[in-house]
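Participant: Structural data only, the sequence is not supplied:
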């Protein structure tokens, strides 16, 4: 759904299941779109941007590898042209699913119309089979495409290009209804902990940046709690301010100011969940100057106060 274009029809997301699919990795995709719907509706919209439907070869109940049943629609019950994106489940049942011509033919039809397809884990084997099946059925139309290490025609699939399916789903949400919504969902579905900027930061290009810009980005992250201006990072990069601002945005993908904000948000989110410090104390420790300013930023970014944010993430954490 492209809100900026005034589209109000929900995008149809299909998730292909089979007996023995992996529930955890598949449900994560469904949850991303469900959270997007919840957040979108909470902002006083009268419709939801996504419709998620589970499909299988013959429909009805499908049992996952954890012995939990999920209700599905039959693959041939919907016109493939109505799907905006299709995710293929992972799991030990992939081998048997490869032998089901209904699944392979359905995916082949999706391949034929250039659908956006994102295989989860071993789900790539089903997509590969569909590509080969399609190629066997037609010898025209440019079906011989660039092939990646898993045999999937990458030039045919916008979403099957080496990117994790969850990232594809988040990228879709970001493009459709805003990067702020994608960031909030990312925070809510990913476990707290680890190193770096895993909670808040969207994908950046630090690994491919030049040494000077990469050093400046690292300095901003390490000093986000007390730095007052990104101009202080100019000295680290040993560049003119004008050149630094241009090169940073070009190489990292966001401006230095946005990068600083994201670094503070990441540090703040960790302290909110991993400590019981008061909001005002966390605000000062993360460079926000006051709890009031922190609250304004959080409301704008995540449609939630820091207290609400803390409660949301706390209830999602697994016990130690």
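Facilitator: Ah, there it is. Keep in mind it's a predicted model, so treat the numbers as computed, not measured.
Participant: contacts and neighbour counts: CA atoms only from here.
Facilitator: Fine.
Participant: Residue 66 belongs to a strand?
Facilitator: No. Per DSSP: H, G, I helix; E, B strand; the rest coil, residue 66 lies outside any strand segment and is coil.
Participant: Next one for the comparison:
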């Protein structure tokens, strides 16, 4: 992936637009990250108003989007959901037809839906708009409970910061875990939130739960090679398994078992990129037990084998650790 076109339309949301600029538009070559040819495009070049009372001067029309490796669709206002600019939906269809990546943030998914390329696919949008999308487009399997969904080479994401999670997910696919972690560290954000995490958590900032669970999760990350169980983690947190599971879900938006499984995969990615350990050794360090179990879980999660992943993303020994 070398070229990125970010589509903005009248009434665009500045924060979500900024996410795409931050993820794909900055020069990070001093960190060893390859730069993208990133351009902002719109159907009618010139002044494009935002939804917050200021405007953006966009110089490029949509022609660049027809050759970009990634097309990012930023949110559009509610009154534009029914009458999406046909020039944009045509660009979306052509992008899908030629196998380009397509990524939407929040209500940008309505643009892709209007193009018809989500029919028969799973997708998401902001949880407040999910029912509307499902009603407008019954052919789409709309999931309101996740941060982002990847179906083929189309990635749809929920509101606001979930768009950044989707961008980092794509960067991890294209650049590998190590470079994605470096980018996340520059952004001062967590390197990976699973797409399957809950969009809407009733108590996102509990008074004391995070402080009580932080030592447990840190210990778990340091001991992934062990056969960790919920009962064991609960005991370290001085809670009953039921209370621990409930508080963990409130803090992390996922179950302890799902969180552990994802951390094992992330650790395996790092080891495959940065070490020459054999698959059995990698499996041991990550708590999978054997290369066969590692291969099964790795392939199911990432859609590629550990060997193929290493061949693509192995880092030079002198590469900086993230």
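Facilitator: That came through fine. The structure displayed is predicted, hence computed values, not measured ones.
Participant: And the helices in the second structure?
Facilitator: 14-20, 86-97, 109-114, 130-136, 162-175, 177-187, 209-222, 230-236, 241-252, 256-274, 279-286, 291-302, 306-313 (DSSP state H).
Participant: Show me what counts as buried in the fifth one.
Facilitator: When you say that, I think you mean helix 162-175 of the second structure. 162, 163, 164, 165, 166, 167, 168, 169, 170, 171, 172, 175 (16 or more other C-alpha atoms under 10 Å).
Participant: and of those residues, the nearest to residue 105 of the second structure?
Facilitator: Nearest to residue 105 of the second structure among the buried residues of helix 162-175 of the second structure: residue 163, at 5.1 Å, using C-alpha to C-alpha.
Participant: Residue 121 of the second structure touches residue 150, doesn't it?
Facilitator: No. Counting by C-alpha atoms under 8 Å, residue 150 is not a contact partner of residue 121 of the second structure; they are 9.6 Å apart.
Participant: Who has more neighbours out of the two?
Facilitator: Set side by side, residue 121 of the second structure and residue 150 show more neighbours around residue 150, with 19 against 15, by other C-alpha atoms under 10 Å.
Participant: Neighbours of residue 219 of the first structure, how many?
Facilitator: Count around residue 219 of the first structure with other C-alpha under 10 Å applied: 17.
Participant: ditto for the one 10 residues further on
Facilitator: A count of neighbours around residue 229 of the first structure, defined by other C-alpha under 10 Å, yields 13.
Participant: sorry, back to before: now distance to residue 45 of the second structure too, for the helices of the second structure, in TSV please.
Facilitator: Listed next are the helices of the second structure as TSV, based on distance: least, C-alpha to C-alpha, whole Å:
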stretch	distance to residue 45 of the second structure
helix 14-20	17
helix 86-97	13
helix 109-114	19
helix 130-136	29
helix 162-175	25
helix 177-187	30
helix 209-222	47
helix 230-236	55
helix 241-252	42
helix 256-274	42
helix 279-286	51
helix 291-302	39
helix 306-313	38
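Participant: Out of those helices, which one sits most buried?
Facilitator: helix 109-114 (a mean of 25; mean count of other C-alpha atoms under 10 Å).
Participant: which other helices and strands contact that helix?
Facilitator: helix 86-97 (3 or more C-alpha pairs under 8 Å, 6 or more residues apart in numbering; DSSP states H and E).
Participant: repeat that for 6 Å
Facilitator: Counting contacts by 3 or more C-alpha pairs under 6 Å, 6 or more residues apart in numbering; DSSP states H and E, helix 109-114 of the second structure is packed against no other helix or strand.
Participant: how about that helix, aligned to which bit of the first structure?
Facilitator: Aligned using TM-score structural alignment, helix 109-114 of the second structure spans residues 124-129 in the first structure.
Participant: and the matching stretch, how far from the second structure on average?
Facilitator: When the second structure is overlaid, stretch 124-129 of the first structure sits 1.4 Å from its aligned residues on average, using mean C-alpha distance after the TM-score superposition for the first structure.
Participant: ok, back up a step: tell me the two of the buried residues of helix 162-175 of the second structure that are most distant?
Facilitator: So, those by C-alpha to C-alpha: farthest apart are 162 and 175, at 19.6 Å.
Participant: Spatially central residue for the second structure, please.
Facilitator: Taking C-alpha atoms, centre = their mean, the centroid of the second structure lies closest to residue 166, which sits 2.2 Å from it.
Participant: quick one: contacts for that one?
Facilitator: Residue 166 of the second structure makes contacts with residue 148, as judged by C-alpha atoms under 6 Å, 6 or more residues apart in numbering.
Participant: And for the one 10 residues further on?
Facilitator: The neighbourhood of residue 176 of the second structure, defined by C-alpha under 6 Å, 6+ apart, consists of residue 313.
Participant: any idea how far residue 234 of the second structure is from it?
Facilitator: 33 Å (C-alpha to C-alpha, to the nearest Å).
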